[in-house]
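*Asks:* Next comes the sequence, and after it the predicted model I'd like to discuss.
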Amino acid sequence: MGVLYGPKSYENEPHRDPSLIVNSKEPFNAETPPKALVRSFVTPEDLFYKRNHGPIPVIDDPNNYRLEICGLVPGPLSLSLQDLRNLPKHTVTATLQCAGNRRTAMSKVRKVKGVGWAISALGNAVWGGARLHDVLELAGVRQESSKRHVEFSSVDVCKEENGGPYKGSIPLSQAMSPEAEVILAYEMNGKELNRDHGFPLRVVVPGVIGARSVKWLTEIKVIEEECQGFFMQKDFKMFPPTVDWDNINWNSRRPLMDFPVQCPICSPAEGDLVKAGSKMKIQGYAVSGGGRGIERVDVSVDGGKTWQEAQRFQDDKEYIADNPEKCKRFAWVLWELTVELTNSPLEVVAKAVDAAANIQPEDVSSIWNLRGVLNTSWHRVRLNVVPPQSKL
C-alpha cells in the first residue's frame, strides 16, 4: 500500500473544534458539549466525538490507496477508492457510541479503567459508501459460509496491540445481511470523511458499539473465528460487579456488540439555576442498538415518583410518536418535554424503552463493571430552584 500510514508521534494532528470537551490530548479523545448534541438530529463532523488510540494516520495520495480483501475468500481483491465509488452507493443514518459513554458516573461508585466520558461520547451522522456485502460478493463470498467472521484492520498504531494495528470483527452473517446495512464509508454527512473520522475509508456497523466501526481501513479478512486482537479479547467486555483485576477471566465473556438502550438528559445541566413558576424545556437523546428503535421516553421532575412521556423526533423535529414506521432504526431520537416548575427541589430523571421493550436499570451500582462500559442506568440531573422574583 505505502501511502496510508500510522505515525508514531502527534506532530501532524488535524485541527479540532475548541468547544469539544477534551478528555485526553495524546491520544486525542473528546466529546461534544451536551447542549450542542440536541441542536441537530445530525451531528456536525467537527462536533462528533473523537475516539483514538494513537496518532491520527496520514495518507499521502488517496489515488494510490488500496483496500485488500483476503483470507477465506475464493477471489482475493485489491480495491482503490474509485473501485469502491463505482459500486452502488448506500447511505445509512446511524448513531455511533463509545461503549464507555457515561463512564464517569460509574466511576463514582468505584474506580474503573478507561477514558472519563460523560454523556456525549456519541454522535449521529449520515454515512455514505459501498455495502460491505457487495464488496465481499465481489471476492466470491456467499451466505452459506456465514459461521465465519469478518476482520477489519486499520493502520492505527496502538500501544495495546504492541504497536500493531487496531482490529475488530463482526460475524459474517451480519456482514452479508442487507438488513444490517454495514457499509464501507467514504462520506459523512454528505462530505468526504475527515481524518479524525477515518479518512479515506472506515467501516460503519450500525447499532453496534463504536469499537467495531474500524477507521482508516486497510484490510478486510474473512476468518474462521472472531478476531483475536486486544480490543476484541482483552477489552470491551462487560463483567459483573464481583469481578476485579485480580480475578478477571477475559475468556469468560463475549466481546460487546449491540449497545443497550440509553437515554441521557442534555439540557438542563447538573446544578443549573431555575426559577420557580417558570416553564423549562428538558431535552436529551435516546438510542438503542441492533436496529431497535426507541418506543418511549419517560421524564420525571420529582426524582422518579411521577412520570410524563416526552415527545420524540428525528429529522428537524418531525415527531414520530404516532408514526413509528418513520423511525430511522439505527439512529437516535431526540426528545423534549416542557414542564412548569414548582418551589420543590428538582431532580430530573430520564429513561427510555426500546421497540423490544428493553428498559434501563434504575441504579448504576447494579451494573458497575471494572471497565466502566455500558452505563445505561437512569440519568439524573439535580437543579437548584430559586424564588420567582430572583434574577438569574
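*Replies:* That came through fine. Treat the numbers as computed from the prediction; the structure is a model and nothing was measured.
*Asks:* can we go C-alpha only for contacts and neighbour counts from here?
*Replies:* OK.
*Asks:* Tell me how many other residues crowd Trp335.
*Replies:* Residues lying near Trp335 (other CA atoms under 10 Å) number 25.
*Asks:* And here is the other one:
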Amino acid sequence: MKTILCSSYRVCSPLVLPSWYTSVGVETNFYYDRRNARESQRRKFHQSREYHGQSRNSKNNLELSRLGGTIGALTIAGYLAWKKSTSNVAQLDAKKTPHETGKHDQVLKHLPHFSRNQVAEHYDDSRRIWVSFRRGVYDVTEFVAVHPGGSRILMAAGGSLEPFWELYPVHQKSDVFQILEKYRIGNLNEEDVVEAQEAVDHFKGEPMRHPALIRRADKPFNGETPPSLLTEKFHTPNDVFYVRNHLPVPQVDAKTYRLEIDGINLTETTFSLQDIKKFPKVSISATIQCGGNRRTEMGKDKVVAGLGWTGGAIGNAKWTGARLVDVLRSAGFKPEAYKHAKQLHVKFDGLDTDQSGECYGASVPLSYLLDGNFDAILAYEMNDKPIPIDHGFPVRIVLPGIVGARSVKWLSRVSISEEESQSPWQQRDYKVFSPSVSLETVDFSAAPPIMDTPVTSYICSHNNGDKVKKGPVKLQGYAFSGGGRGIVRVEISLDKGKTWNVARISDTANLESTKNWSWVLWEANVNIQANAEIWVKAVDSGYNQQPEDFNNIWNYRGLLSTAYHKIYLEAR
C-alpha cells in the first residue's frame, strides 16, 4: 500500500512562514476545499511516526549522555576560544521576547473599534484583507504583494494572527510589531479580545542540542558552530555541526519511513530505508553552508533581515548513502529521455511540515543530475554514524556545492517536474537582489534562486578586538567555494591590502568524488608588533576572488555575505 508522505497538492501553504520576517496572513477558499482531505492524510501519517521506535524522552536521555563527547574530543584551546567568542556574539539575537508588549496591546483612541464579526467579513482583497492581533485590527492588503512568504499570507484573513504566530515565535518581537503597526486601522472590541492562550507546543520534545552551539533562534531551533571550533577537525563533529531548521523537527520511525519517487518519465516508486541501503554505498566529503552565513558582517553598516549568523553557519562532513541517480534509475530514469533538461527541475520535499501538513521544499535544475560529476547523495550516514535527527534522520538529500537550503532534510519525496518547487524558500527566500532593492520594492520573480555559492573565507582563531602579545601569532580559518571549485590560494594582509602573505592550506578529502566539494582549512603565522587590521581572502580554482567590501554585494536579506573577512587585533 502506498504511503502518503506529504500532500499531493504542491501549492504554497499559507501556514509556513519564513522564520526571518513578519507574517501577516490570510486564507482563501482555495485552501478550504482541500484542507479536510489533507488534514486527514496528515493525521494518519503523523500517528504512525515514532521517534526511532523509542519514546522521545529516552532519545533525549541518550543525547544528553553524549553531549560532553564532542567538546572532549576537541582541544582545550579551541574550547577556551569559543568561550571568549560567545561574549561577542551572544547579543546578536538578544531580542527574544515571546510576549513583548507594544501598541498592539493598547487601545488607540483616535482609531475606530471593530468587532470580530466585522473583521471576519474582510477575508479577500475584494473586501480588503483584515487581521487582528491582540487589541489591534490591521488592513494588510497592500502587504500581500511583498510578503516574503508568498501566498502563505493568505492565512488569517478575517481572523487573528495569534495562533499562527505561536508556530513561529520569532515573529513576536519589537521590529516585527513595528512593521505590523504600519497597517493598523482600528481597535478590536474589548469583549472580543482574547488573551493569548497556551497553545500546542509544536516544538515539544525536540532533540537535545550541544551546549556549545550558539543559539540564533529557539523555535524553530537554529544554532551555529563556534567559529573557533571549526578548524579543530577537517570533518565537523556531528554534535556541533550548525543546525538550520525552518519548521518543527519531525518524529520519524526508521522502520516505517518511505521515500516516494515520481515525475516525468519515471515510474512512481516507494522506497524504505532498507531499500535505499541496498544500492551501492558511496561517500563524499562535502561542505554545507547556510546562505546567510556571515550575515552580521553585511549588516554592520546597513540593516539586513535574517538570523544573526557570524561565521559558523557552515560545516564539513563525510556524507554516506546512495547516489540519487542510482535510485532514480530503478524508477526508470534515463538521461537520454530528457532532451530539454534545462526546462525541467528535480523537486525535493521534507517531512517537516506546518499545521496544515504542507512541507519544506526545494528544487534544482535537472541539468545538475545529468552532469556525471555531480554527486547528489541520499545520505543516511554523517561522519560514519546514522545521520542525526537535526540533520535529517533517516535520509536527507545532500547537494554538494549548492546552498544548504536545497539539501532538504527528512526527505519524503523526489520528483522530476516542469516547474520549480513552489515552496516560498525556493520562490521568495534565498534569492539575492540589487543593493538598491528593498522589501517594499522587491520583485521576487526578477531573480533566480541561489544555487552554487561564491568563494568565501573566514578567520576562526581570533575575534574582532582580541588582544594578542606582540610577536608571532598563528591565524587559522576556513575557505570554501561552491560548484565543485577548489581553493587554490588563501591570502592574509596586515596592511589593508598593500601586501599579502599566502597561507598554508590543508589537504582535501575528495573520497569518491572528482570535484572539490569540501572546504579547506588554512593557517598562517604572522608577526604582529602593533595594532593591526587583519584581512583574509581566498581564490578558487576558477580564479574567482572575494570582493573587498560589502558595498556592491549588499542585499536586504544579507545573503551570500562573502567579502574579505576583516578583524582588528590589539597588540600588547
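*Replies:* Arrived safely, thanks for sending. Please read all numbers here as calculations on a predicted model, not as lab measurements.
*Asks:* just the strands in the stretch 351-500 of structure 2 please.
*Replies:* 359-365, 377-382, 385-386, 396-398, 411-417, 456-459, 467-468, 471-480, 487-493 (DSSP state E, counting those that start in this stretch).
*Asks:* I'd like the distance between Tyr242 of structure 2 and Arg209 of structure 2.
*Replies:* 10 Å (CA to CA, to the nearest Å).
*Asks:* higher neighbour count, those two?
*Replies:* Tyr242 (27 against 18).
*Asks:* if I read this right, that one contacts Gly315, doesn't it?
*Replies:* Yes - Tyr242 of structure 2 is within contact range of Gly315, at 6.6 Å (criterion: CA atoms under 8 Å).
*Asks:* just the strands of the stretch 351-500 of structure 2: most buried one?
*Replies:* strand 456-459 (a mean of 28; mean count of other CA atoms under 10 Å).
*Asks:* name the helices or strands packed onto it?
*Replies:* Identification of packing neighbours for strand 456-459 of structure 2 by 3 or more CA pairs under 8 Å, 6 or more residues apart in numbering; DSSP states H and E yields strand 471-480, strand 532-540, strand 565-571.
*Asks:* So which of the ones you listed is nearest Thr296 of structure 2?
*Replies:* Among those, strand 565-571 comes nearest to Thr296 of structure 2, with 11.5 Å by CA to CA.
*Asks:* Mind listing what's buried along that closest one?
*Replies:* Residues of strand 565-571 of structure 2 classed as buried: 565-570 (neighbour count, 16 or more other CA atoms under 10 Å).
*Asks:* In contact with the residue mapped onto His15 of structure 1 from structure 2: list those residues for me.
*Replies:* His15 of structure 1 maps onto Met208 in structure 2, with residues paired by TM-score structural alignment. Met208 of structure 2 sits next to 60, 63-64 when contact means CA atoms under 8 Å, 6 or more residues apart in numbering.
*Asks:* how much space between Met208 of structure 2 and Asp390 of structure 2?
*Replies:* 9 Å.
*Asks:* likewise Arg572 of structure 2?
*Replies:* 43 Å.
*Asks:* try Asp33 of structure 2
*Replies:* 34 Å.
*Asks:* of those two, who's got more company?
*Replies:* For the pair Asp33 of structure 2 and Asp390, the greater number of neighbours falls to Asp390 (23 against 10), based on other CA under 10 Å.
*Asks:* Could you double-check that that one sits in contact with Val249?
*Replies:* Yes - with contacts counted by CA under 8 Å, Asp390 of structure 2 reaches Val249, the gap being 7.0 Å.
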